[in-house]
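In: Need coordinates for the below:
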Amino acid sequence: MTEKIVIVGGVAAGPKAACRVKRLMPQAEVTLIDQDSLISYGGCGIPYYISGDVADESALRSTSFHVLRDQYYFEKYKGVKVRILTQALSIDRAKKQLLIKDLGSGAEETLDYDKLVLATGSQPYVLPIPGAELDGVFTIANLHKAIEIKDRIAKGKVGKAVVIGGGAIGIEMAEALTDLWGVETSLIEFKDQLLPGVIEWSLSAMMCKHLRDSNVSIYLGESASEIVGEGGRVTAVRTPQRVLDADLVIMATGVRAQSEIARAAGLRVSDMGGIVVNRRMQTSDPSIYAAGDCVKIPNLITGKYFYAPFGSLANKEGRVVGDNLAGLPSTFDGAVGSFIMKAFDVCIGATGLSLEMARAEGFDADFSLTAPADRAHFYPTQEIICCVMIFDRRTRKVLGVQAFGAMNDNVSARINAAAAFLSKGATIDDFTNLEMAYAPPFSAAVDTVNAAAYVADNLCDNRLRQITMEEFYSWMDDFSTQPDWISLDVRHEQQALPFVEKFGADRWISMPDDRIRERYEELPKDKTLIIFCNAGSRSYEIQVFLDSAGVTNNRVLCGGFNVIKRIGAPWLP
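Out: Take a look at the predicted model:
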């Protein structure tokens, strides 16, 4: 008897499951339904389509051999029956039937199934504020909206835009609007930093500076309280602090799992909305599977379930579903949560837990910050890459790695290596010995991730005492907050001179590292010395020497000036 498989959702996980099961079980009757007319597209490519990096929307729906992934493609190339513009209304689990509705005719019918797959994806969160329904207010929900946004810009209807939300999608959209089209773009973020809860403050501040340098206006710690309109069209966004004129508003305030049909059918759904599945991607009903942005999956670091709406994971989950539909035992064990993104000339990425997440999970979490060269320091194309490693002091387990650098391969190479290691429960010691392919055009002999682990090792064993960048910036903004601190600049005298001239010798001491051993007794005994160099490595060596000489009133500013000049500050000389 022919196995009847019905799949709800045609963007990522659904098509992957459909094609996989047909390869393993060609005789199966597979039906893919979706309420949209466009299916199987790369949603993560939408900002690059709007920016013009991807010239035509059809490229997001095409295979690598340039065949459009439409209804004809799936039916003729893959043997999968496709029902577009068709909405799944409800599931009768006892009868194994799915009630559907043709959105064109309004006709309803039932589909029998032996196995059902829910790949219903996610939906954007819409802020419950006045004006959210105005013409010109968009979420990045599907390809149709992306096409409409680009069409309005191309026709000269958009001179000013406001992006609400400083997460990855918000930043990507701000770049897309500004870079190619020259739209005057403002970005509003409710929290006091970009990528909140995901990226540590110092790396987030670097991204903020780069966006501002690229003509994106950033407003942190502000919430959109109203979207103002005239004649039914958007004209501005109001916050408690200001009014920003706008012809276009992008609401990028996060996404939620679309799991209503699963909940109504009595399937197990988490409090936050994600469908709960086992390692074979089965729901609480063994005849129903789920995958993609509608599910929660195990976090390989915490052991708990979490929400990770990434296209890469959706495809992996879809393949596992296809295997199990065909009777091939296959599991998806979970993920650590990895992302990377570009903005103009830089990129930023992370894998695993942020410091905030780690502490919320009960880890004794701390972090290291380094700023070495991404390639051999003598190689002409070397760039600084700033790296954060989050770790647990009790167990020495590495919990997360983040990096910020130039728009090349420097960040992705380190994040990908770290993600693989994190999934296996790697410790600081594992990272200190992690083998990375070495040649001067590609990396340094001591790679960035090794260097981050060395600093973490010193911190974990209390050989290094640090001051964080946030603490340092707070002090530099107001010296009265820490009146007994003084900076000890161990760089070359010419590098330190502008700081000494601006802040005075009572706040900034210049003593190059090759003079410390003969002059350390001149250092004040009643002050806490903040040891300052370009990257932090020389500062640590000076700390070790000073401690050995009995001068223990000191702390190291890890990352040093390499980090500061990428963050920027009004107090920089």
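In: okay, CA-based contacts and neighbour counts for the rest of this
Out: Fine.
In: Could you work out the end-to-end span of stretch 178-195 for me?
Out: This stretch, stretch 178-195, spans 19 Å end to end (CA to CA, to the nearest Å).
In: in that stretch, what counts as buried?
Out: Across stretch 178-195, burial judged by 16 or more other CA atoms under 10 Å covers 178-179, 181, 183-191, 193-195.
In: if I look at T283, how far off is V556?
Out: 51 Å.
In: Could you do I46 as well?
Out: From I46 over to V556 (counting by CA to CA), the distance is 43 Å.
In: before we move on, what about A403?
Out: Distance, A403 to V556, by CA to CA: 20 Å.
In: and if you look at K101?
Out: 65 Å.
In: Compare the two (neighbour count), which wins?
Out: V556 (26 against 18; other CA atoms under 10 Å).
In: mind checking the SS state of the more buried one?
Out: Three-state call for V556 (DSSP: H, G, I helix; E, B strand; the rest coil): strand.
In: Which residues are in contact with it?
Out: When contacts are counted by CA atoms under 8 Å, 6 or more residues apart in numbering, V556 touches L464, R465, Q466, I467, I530, I531, F532, G536, S539, Y540, Q543.
In: if you set the cut-off to 7 Å instead, what comes out?
Out: By CA atoms under 7 Å, 6 or more residues apart in numbering, the contact set of V556 is R465, Q466, I467, I530, I531, F532, G536, S539, Y540.
In: Centroid-nearest residue for the protein?
Out: By CA atoms, centre = their mean, the chain has its centre lying nearest to F339, at 4.3 Å.
In: Can you tell me what sits against stretch 395-414?
Out: 203, 301, 342, 345-354, 374, 383-392, 415, 418, 422, 425-428, 449.
In: list the contacts for G273?
Out: Applying CA under 7 Å, 6+ apart, one finds that G273 lies in contact with A257, S259.
In: ok, 6 Å please
Out: By CA atoms under 6 Å, 6 or more residues apart in numbering, the contact list for G273 reads A257.
In: I'd like the distance between it and P512.
Out: Using CA to CA, G273 is found at 57 Å from P512.
In: With L195 instead?
Out: Distance from L195 to P512, counting by CA to CA: 37 Å.
In: can you check D271 too?
Out: 57 Å.
In: likewise S40?
Out: Separation of S40 from P512 (CA to CA) stands at 60 Å.
In: When the two are compared, which one has more neighbours?
Out: Between S40 and P512, counting by other CA under 10 Å, S40 is the more crowded of the two (22 against 19).
In: For that one, which non-adjacent residue is spatially closest?
Out: In space, and not counting its chain neighbours, S40 is closest to V11: 4.1 Å by CA to CA, 6 or more residues apart in numbering.
In: quick one more, to check against the first:
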Amino acid sequence: MSQTIVIVGAVALGPKAACRFKRLEPGSRVIMIDQGSMISYGGCGIPYYISGDVSDPDQLQSTSFHMLRDARFFKEAKGIEVMTETRATAIDREGKLLRVIDLKTGKEGGIAYDQLVLATGSRPRRLPIPGAELEGVFTVSSLDEAVRIKARIAEGQVGKAVVIGAGAIGLEMAEAMSDLWGIETTVVEVQDQILPHIVSPTLARMAQRHMEESGVAFQMGEEVRRIEGEGCVERVLTGQGALEADLVVMAVGVTPNVDLAREAGLAVSERGAIMVNTRMQTSDPSIYAGGDCVEIPNLITGKPGYWPLGSLANRQGRVVGTNLAGGRAEFEGAVGSFVVKLFDMSVASSGLSLSVARREGFDAVSTFVVQFDRAHFYPEKDLLYLELVVEKGTRRVLGIQGIGNKGDGLLARISAVAAILKHRPTTADVSNMELPYSPPFSSAMDVLNALGNAAENLLDGKNRVMDVDQFDEWWNHRENGKTFFMDCRNWGNAEAYVKKYPEHWKSIPQDELRKRLSEVPQDKNIVLICNTGVRSYEAQVFLDEMGFHNTFNLQGGMAAVKKWPGDL
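Out: The predicted structure is shown next:
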């Protein structure tokens, strides 16, 4: 029996659900409505449109075979009716009627449905500060708004910009304006690190340094107090003073759009998202929901989670479309996976960071490894910096984060772990993970295997480590004479540092340690240093055997130090 499906929202989940259902029930009627004028676009591509990497907004709205996904396309190619610039105002659940208003004419009406889909998405937060509504203050909430930002920049009206928020969108926007347009850009973040709760402070500071070297300025741990200007933004006031600005981007998170659902009496969580089961049904079995407006299970913590990501919305859309046609598809939840490009660097994560793991009640630790993404003898290679978060007692892997170049090497490693996180893997699973091997692509002992091994050594108490931030602190207090900094590399690597800091930096290569053991003091803390942490670990094992237990292996070695802010 044919039915009428009405979908509210036509950006990500809505079109996917509509097309999937229409393939399964071509004789049924599907109506999508959206309050915007542009539909079915790749919202995550907005920063790249603003930067100029994507030259035309139509590219974000086009199929891979260059057809524009507008109302005409859905009608003629998919058999789906689309009503743009139309807002849903109420749901009559008993009468199965959606009330709408045409935003162009003001005409009100109703659409009868057999089943309803809410793909209402999210709305960007706006800081409740004076000046937030001034012209020139944007939130990057839609493609329409992105077009206005791009026009303002292209017309030469923007020389200085302020981005509020150092999450993924904020950093992408900072890169977009600074890189290709040469706009003097400052990011203001209330937390003390970029990408808070996503990566560790160590990785965050490395990524921040890279962005600073690329021309972006930062004010960390700082609040925006007000935005000023005569009709149009002119300056942003923080605790550090005034920042001149011709444009401001607020990137301080989003909140689910649930007004329609709440007013209809559907169950909404304490977080403020629509509650759905694994079939993506709301508390009304005739109404489905998905995308940025819903809460789904966190497959690591077992608690409700919220991830406003287009990738999840598309996959949920297929589940919804299948179930509208009587299927039994399920969306079990997510572990939370993320990747962002920051100039020539990529930052990625999956699962829990160390701080979030501990906040969720896990007795967690992390280990940090730096290694080439390919065989060390292959001429084209680059370093990957990976951090693994594990639970102490069970050795369960809770998350992985990393930085690397903007190639696919980092994404491949993060993705490999992301795929198994829901199965509660342990460090042994990472140590022994089977990965394709060929020198142009990876190492025989891949960096992921090395990461798992390092985690096991840490948990076994065989590797007493020091992070680069602690190393930085001890180095800055080196004059107190309590620490012995021992370079375990060959003389060619250590020479420059020994000559620059002869009183503090000592060269004892790992392969010479047995015959030079008398040079190692027993009454000081010993920091062991090599390029990545491998030879220094070998030195630590030997020193343990010789009775030296006050040793600390610098995780990531000099490769990590060189990414750290400041100059050694």
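In: farthest-separated two in the contacts of V556 of the first structure?
Out: R465 and F532 (13.0 Å; CA to CA).
In: my guess is T282 of the second structure meets I274, correct?
Out: No - in this structure, T282 of the second structure is not within contact of I274 by CA atoms under 6 Å, at 7.2 Å.
In: Touching both of these two, which residues are there?
Out: Among the neighbours of T282 of the second structure, none is also in contact with I274 (CA under 6 Å, 6+ apart).
In: got the residue ranges for the helices in the stretch 201-350 of the second structure?
Out: 201-213, 259-263, 310-324 (DSSP state H, counting those that start in this stretch).
In: one step back: compare neighbour counts for R465 and F532 of the first structure and give me the winner.
Out: When neighbours are counted by other CA under 10 Å, R465 of the first structure and F532 differ, and F532 comes out ahead with 28 against 18.
In: separation between that one and I385 of the first structure?
Out: Distance from F532 of the first structure to I385 of the first structure, by CA to CA: 18 Å.
In: What of G254 of the first structure?
Out: Note on G254 of the first structure: its distance to I385 of the first structure, by CA to CA, is 28 Å.
In: Ok, R233 of the first structure next?
Out: R233 of the first structure is 44 Å from I385 of the first structure, by CA to CA.
In: what does F65 of the first structure give?
Out: Distance, F65 of the first structure to I385 of the first structure, by CA to CA: 36 Å.
In: And for L464 of the first structure?
Out: Going from L464 of the first structure to I385 of the first structure by CA to CA gives 21 Å.
In: out of these two, which sits in the busier spot?
Out: More crowded of L464 of the first structure and I385, by other CA under 10 Å: I385, with 22 against 18.
In: Nearest residue to the more buried one in space, please, no chain neighbours.
Out: G405 (4.7 Å).
In: and the one you found, that's in a helix?
Out: No - under three-state DSSP, G405 of the first structure falls outside any helix and is assigned strand.
In: What is the burial count for it?
Out: Counted by other CA under 10 Å, the residues lying close to G405 of the first structure total 27.
In: show me what contacts the corresponding residue of the first structure for V370 of the second structure?
Out: Aligned by TM-score structural alignment, V370 of the second structure pairs with A371 of the first structure. A371 of the first structure makes contacts with I385, C386, A535, G559, as judged by CA under 6 Å, 6+ apart.
In: Count the residues that sit near the closest residue to A371 of the first structure other than its chain neighbours.
Out: Here the nearest residue to A371 of the first structure in space, its sequence neighbours aside, is C386; by CA to CA, 6+ apart that works out to 4.3 Å. C386 of the first structure has 28 neighbours, counted by other CA under 10 Å.
In: Next: the one 10 residues further on.
Out: By the criterion of other CA under 10 Å, R396 of the first structure has 20 neighbours.
In: where exactly do the strands run in the stretch 351-500 of the first structure?
Out: 365-370, 386-392, 398-406, 466-467, 485-489 (DSSP state E, counting those that start in this stretch).
In: Of all these, which one is nearest Y307 of the first structure?
Out: Nearest to Y307 of the first structure among those is strand 398-406; the distance by CA to CA comes to 16.7 Å.
In: what about the closest one, how far off from the second structure?
Out: Taken over the aligned residues, the distance from strand 398-406 of the first structure to the second structure averages 0.8 Å (mean CA distance after the TM-score superposition for the first structure).
In: What is the end-to-end distance of stretch 518-528 of the first structure?
Out: Chord length of stretch 518-528 of the first structure, first to last residue, is 20 Å (CA to CA).
In: Of all the residues in it, which ones are buried?
Out: Of all the residues in stretch 518-528 of the first structure, those buried under the rule 16+ other CA under 10 Å are K527, T528.
In: go on, stretch 269-289 of the first structure?
Out: Within stretch 269-289 of the first structure, the residues scored as buried using 16+ other CA under 10 Å are 269, 273-284, 287-289.
In: Nearest residue to R126 of the second structure in space, ignoring adjacent ones along the chain?
Out: Leaving out its chain neighbours, the residue that sits closest to R126 of the second structure by CA to CA, 6+ apart is M250, at 6.7 Å.
In: In this structure that neighbour contacts A161, no?
Out: No - counting by CA under 6 Å, M250 of the second structure does not reach A161; the two are 11.0 Å apart.
In: for the helices of the stretch 201-350 of the second structure, which one sits closest to G167 of the second structure?
Out: Nearest to G167 of the second structure, of those and by CA to CA, is helix 201-213 at 10.8 Å.
In: mean per-residue distance, that closest one to the first structure?
Out: Average distance, helix 201-213 of the second structure versus aligned residues of the first structure after superposition (mean CA distance after the TM-score superposition for the first structure): 1.1 Å.
In: Next, work out how far apart Q35 of the second structure and F377 of the second structure are.
Out: For Q35 of the second structure, the distance to F377 of the second structure - CA to CA - is 56 Å.
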